[in-house]
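Q: coordinates only, no sequence provided:
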C-alpha cells in the first residue's frame, strides 16, 4: 500500500508505477483506492464513475478500469459533495452526513476489495492525504483501516518540494500505532532536485530513529506525470513554458472556474507542438487567444456567476463579435453555460429555477436528477472524423431553431446513437458533453490545424501527432524503470516473496 505524508506527494504516480512494475514481472495486478475525493473522473465500460487516477493505474496494470478499483468517489460541490458508490451517485451530503453513513459504506468498500483480491494476484492500494490526521482518524476508510483489512505492507511517500521532508516522515511515524508501524517496509522521498548525497545524514537519521530504511530518493521528473486526480495538479496540465508566444504558436485559454472538473481534457493539447495552454482567472487575463475553453464543472450555475463576477463572461461574449476573435469551445458544464438558459426545476444544483446563460448558442439546458454516464465513440457530425470519449453529466441540452448538433455518437453500454452538442452557423462556437475529445490524435490534428488555418499558419506535419493514450502507455513503461533505477526494491520483494510471479506461487 502506498501511503503519503500529505496530499499531492506522489501517491497516485507511485501506485501506477508499482502496478506497472508488478505487471512487467508477470503478476496479474490491479489498483485500489477505497475513497477518492476528486472532480477528475472517468466512466468505466459498465457505465460506472470512478476517479481518473485509478483509470491511469489500471492502464499501467494492462487491464480495463472497473468500479471496484474506486468504490467511493466524492465530488465536491462547494461545502457538500456528491457521493458516488460503486460507480453510481447515492446523494449529496455534508461531511457530517457522510460520516454518519460510513458504517454502511465500509462493507461495500471491503466487498469491492475482496472481489479484486479474488481475481488478481496482487492489489496495489493507494491511501488518501495523510494517514495520521488526528481529527479524521475515526472516520478513515482509505488509509490505515484499509491497510489493516488487506494486511498490506506499506510504503510511506514524502514530498521534499514542500520542505521539512524529514519532519514529514518522522512526524507521521511518531503518530502511527505500533501495529501500523510494523507494516511500513520503507520510506520514499519524492520530487528531489539536486545532489542526492546532501541528504545522506538525514537518511541515516531516519533509519536510526525508526528502524526503517529510506528505499530511495526519486528525482523530480515532470516528464513522467500521468493523469491527475485532483486540482492540486492542474498546473501540470498546462504548457510548462509560460513565456511569450513564438512565431506560429497558438494560444489556448481555459477558464479556471472554481468547480473545474476533468481538467485532464486539455493536457493533450498542451503537448501539441506550437500550442500553448494556459488557465485564466480574470477578465484582465484574457489576452488575444486563438481558442477559449469553458471546461467541465460540477457547479455550473455557481461558476457561471463567477465568470460574470471576474469579468471573463463579458470578454468571452465580446470576443465572439470580433471578426478575428477566438474559437470558443464548451465542454459539459461549459457547454451548458454557452446556451441561452439553464433550468433547474428540481433544485439539483441550486435553488434558482432558471438562470440566463451566455447566449452564444441557441440552446436550453435542464438539469435532471439522474446522471448520464457513458463511454462513447462517433464522429464530427457530417464527416468521418472519428472521436472517442465519455459522458458524465446531470442535465440534457436542447437545440433550438437552426442550431445544428456537433457530434454523432454511439454509447458503448447500450449501443444507442445520439446527436450531441451544438455548433453555431459560423463554426466559431461549439459545445459538447464529451470529455476526452483531445485524446484522439485525428480529432486533435484536425481541430488544431483548423485553428492554425484561421491564423494562416501552416498545418503541422503528420509525424508530429501522437495519440494521448499511446503517449501515456510509454510513460507507464518508463515509470517501472524509474523505480528500478532509484529505489532499493529488495525490502518490497521480500514481503511479496520475490519479484517474479513464479517466485510468489
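A: Good, I have the coordinates. Everything numeric in this text was worked out from a predicted model, so none of it was measured.

Q: alpha carbons only for contacts and neighbour counts from here, please
A: Noted.

Q: in space, what's closest to residue 290 - neighbours in sequence excluded?
A: Spatial nearest neighbour of residue 290, chain neighbours left out: residue 326 (4.5 Å); criterion: CA to CA, 6 or more residues apart in numbering.

Q: isn't that neighbour up against residue 319?
A: Yes: under the criterion of CA atoms under 8 Å, residue 326 makes contact with residue 319 at 6.7 Å.

Q: just wondering, since we're on the closest residue to residue 257 other than its chain neighbours, how far is it from residue 263?
A: Sequence neighbours aside, residue 303 is the residue nearest to residue 257 in space, at 5.8 Å (criterion: CA to CA, 6+ apart). Using CA to CA, to the nearest Å, residue 303 is found at 15 Å from residue 263.

Q: roughly how far apart are the nearest residue in space to residue 449 that is not next to it in sequence and residue 386?
A: Closest residue in space to residue 449, ignoring its immediate chain neighbours: residue 459 at 5.2 Å, by CA to CA, 6+ apart. Look at residue 459 and residue 386: by CA to CA, they are 19 Å apart.

Q: and the helices in the stretch 101-250 of the chain?
A: In the stretch 101-250 of the chain, the helices defined using DSSP state H, counting those that start in this stretch lie at 144-150, 165-175, 178-181, 200-210.

Q: how far out from the middle of the chain is the first one?
A: Think helix 144-150. Offset of helix 144-150 from its chain centre (CA atoms, centre = their mean, to the nearest Å): 25 Å.

Q: which other helices and strands does that helix contact?
A: For helix 144-150, the contact count by 3 or more CA pairs under 8 Å, 6 or more residues apart in numbering; DSSP states H and E identifies no helix or strand as a packing neighbour.

Q: one more to weigh against that first structure:
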C-alpha cells in the first residue's frame, strides 16, 4: 500500500519519500549509505527518487535464533530478542528519529509503513508503529488485509487495543468479491468507533517484488525448467522473481532433492547462515545428486550459493563452526571472516559462453572466496571505476556474488539458450518484460480509484 501511495503522490507532483522504522526481512538491497530492506528500495522507485538507508534505518535479519541488526546501512551487531528489545531498542529509536528528520528536511510528505501489527501488546518495546507515529505527529491509516480472513475481527480488536495518535480511517486491501457484502461490517465499525472506511482495494495480481524472503512461487511448466533450491535460511529470493515475468520459462521451488533431476537449471540462492544451509544440503541428499548430475544441467549459485558450491567454507564469524566441506563443484574456498561487503556493481563476465557481457547488480555478503577461474571482472563499485575479480565457474557450474544478475536480460537469455541448444530447441529471444515501475503504476491506478484520496490529503494537510 505504501508503494502505491508513493506512486500516486509522486504523480501528483508531491515530493514524497517512503519510511519504515524497522523492517524484519532477509530481502535486502544496496542503496546510498549501505544496506537496507529491498521493500523500501521498491517504494523509493515508486516515489521516483534514489533510495537511501534513512528510508529504512533499522533492518533486522533473522539469523539462527538471533537477529543480525543493520542500523542506517551498517551492521552494528547480532542480538537475541531480549537484549535487542530491552537494551538496544531505545538507542536505535534515536537513530530512526534522526533518519526521519533527515528525510523531512528534503521531502514534502513522508509515507510511513508500520511493521507487523500495531496491536502487538506483548511487545512493550515496539518502536515501529503507533509509538513512532506519536513521536513525529503522523496521521494514521489502518490497512486491513482481508485475504487472510478475519478482517473485521482484526480491525475491531486493533481499534479496541490501540491508542492511535490521529487515525484518519481504514483501508481494506486484497478484497475479492462484491463490496456490498462488506457494508454491514463497515457500518458497525463507523458506528462503534467513529472511524471512516477510506476504501476497499480489490485483489490485484502483480509481480512487484515481495517483502518477505520465503516467497512461495507457484510451479509453472515450461522449458527450460529452473529449479530454486529452498534452503532453511534462504535470503534474497527477489533474485528469482524476474523469472515469473518471462513467458515460456518453467520454474519451481525444489523442496526435495529428487526434483533436481526434473530441472534443466538449478539455482542455489543466498543464505543468512551459509554453513548451516550447507549442512542441510548435505544431510538431505542434495549435494550427492548435484555432484552426480552436474554434467547434465547448469547450476548457478548466488552469494551464499556460490560459497556452498566451493571446496570448503571456513566459518569464523557467522557461527564459529570452523571449516565445513562444500559441494566441491567449484575450485574455490571461502573464509567467513572480516568486514561485510555491501556495494553496487557493474561487471564484465569472463565465463566463456558469455564473455564480455556487462551486467549490473549488488553484493551483500560476509567473507571472501578465492580460486580460479573468475566468473566476472567488476569494473564499477558504487559508481566508481575499479578492477576486481569475483565468482568462479567450472563447465556448467557458475557461481557469483552478484545479486540481481537474472534481472540482466542478456545474461538470462544467454543462459536459457545454452540449455535450449542442448535440448535441441530453437534459441529464445526474451521479450522486454513489464518493468517493476510499470507493475507499480498499474497497482497504483487501482488503489487511486478505490480509496478516498481527497479525504486523505485533506486530513494530512489539516495539521
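A: Looks like it came in fine. Treat the numbers as computed from the prediction; the structure is a model and nothing was measured.

Q: superposing both, give me the TM-score.
A: With the length set by TM-score structural alignment, normalised by the length of the second structure, the two chains reach a TM-score of 0.95; 458 aligned residues with a CA RMSD of 1.7 Å.

Q: can you pull the contacts of the equivalent of the residue nearest to residue 290 of the first structure over in the second structure?
A: Here residue 326 of the first structure is matched to residue 297 in the second structure, going by TM-score structural alignment. Residue 297 of the second structure makes contacts with 263-266, 396, 419, as judged by CA atoms under 8 Å, 6 or more residues apart in numbering.

Q: residue 268 of the second structure - how many residues pack around it?
A: Per other CA atoms under 10 Å, the neighbour tally for residue 268 of the second structure reads 25.

Q: what does it align to in the first structure?
A: In the first structure, the residue paired with residue 268 of the second structure is residue 294, using TM-score structural alignment.

Q: hmm, back to that, name the helices or strands packed onto the helix or strand that the residue nearest to residue 257 of the first structure is a member of?
A: Remark: residue 303 of the first structure resides in helix 300-309, with elements defined by DSSP states H and E. For helix 300-309 of the first structure, the contact count by 3+ CA pairs under 8 Å, 6+ apart identifies helix 333-338 as packing neighbours.

Q: downstream neighbour of the helix it packs on in the secondary structure list?
A: Toward the C-terminus from helix 333-338 of the first structure - assigned by DSSP H and E - lies strand 341-343.

Q: that following strand maps to which residues in the second structure?
A: Against the second structure, strand 341-343 of the first structure falls on residues 312-314 (TM-score structural alignment).

Q: where is the longest strand in the first structure?
A: The residue-count maximum for a strand in the first structure (DSSP state E) belongs to strand 363-380.

Q: ok, average deviation of it from the second structure?
A: When the second structure is superposed, strand 363-380 of the first structure averages 0.9 Å from its matched positions, counting by mean CA distance after the TM-score superposition for the first structure.

Q: what is that strand packed up against?
A: With contacts taken as 3+ CA pairs under 8 Å, 6+ apart, strand 363-380 of the first structure sits against strand 41-43, helix 333-338, strand 341-343, strand 386-399, strand 407-411.

Q: pull out the buried residues from the longest one.
A: Neighbour-count burial for strand 386-399 of the first structure, counted by 16 or more other CA atoms under 10 Å, picks out 386-397, 399.

Q: which one of the helices of the stretch 101-250 of the first structure lies nearest to residue 376 of the first structure?
A: Evaluated over those, closeness to residue 376 of the first structure peaks at helix 144-150, with 33.9 Å, by CA to CA.

Q: corresponding residues in the second structure for the closest one?
A: Alignment of helix 144-150 of the first structure against the second structure: residues 130-136, by TM-score structural alignment.

Q: can you check stretch 361-370 of the first structure too?
A: Aligning stretch 361-370 of the first structure against the second structure (TM-score structural alignment) gives residues 330-339.

Q: can you check stretch 441-454 of the first structure too?
A: Mapping stretch 441-454 of the first structure onto the second structure (TM-score structural alignment) gives residues 409-422.

Q: distance from the matching stretch to the first structure after superposition?
A: So stretch 409-422 of the second structure averages 1.9 Å relative to the first structure (mean CA distance after the TM-score superposition for the first structure).
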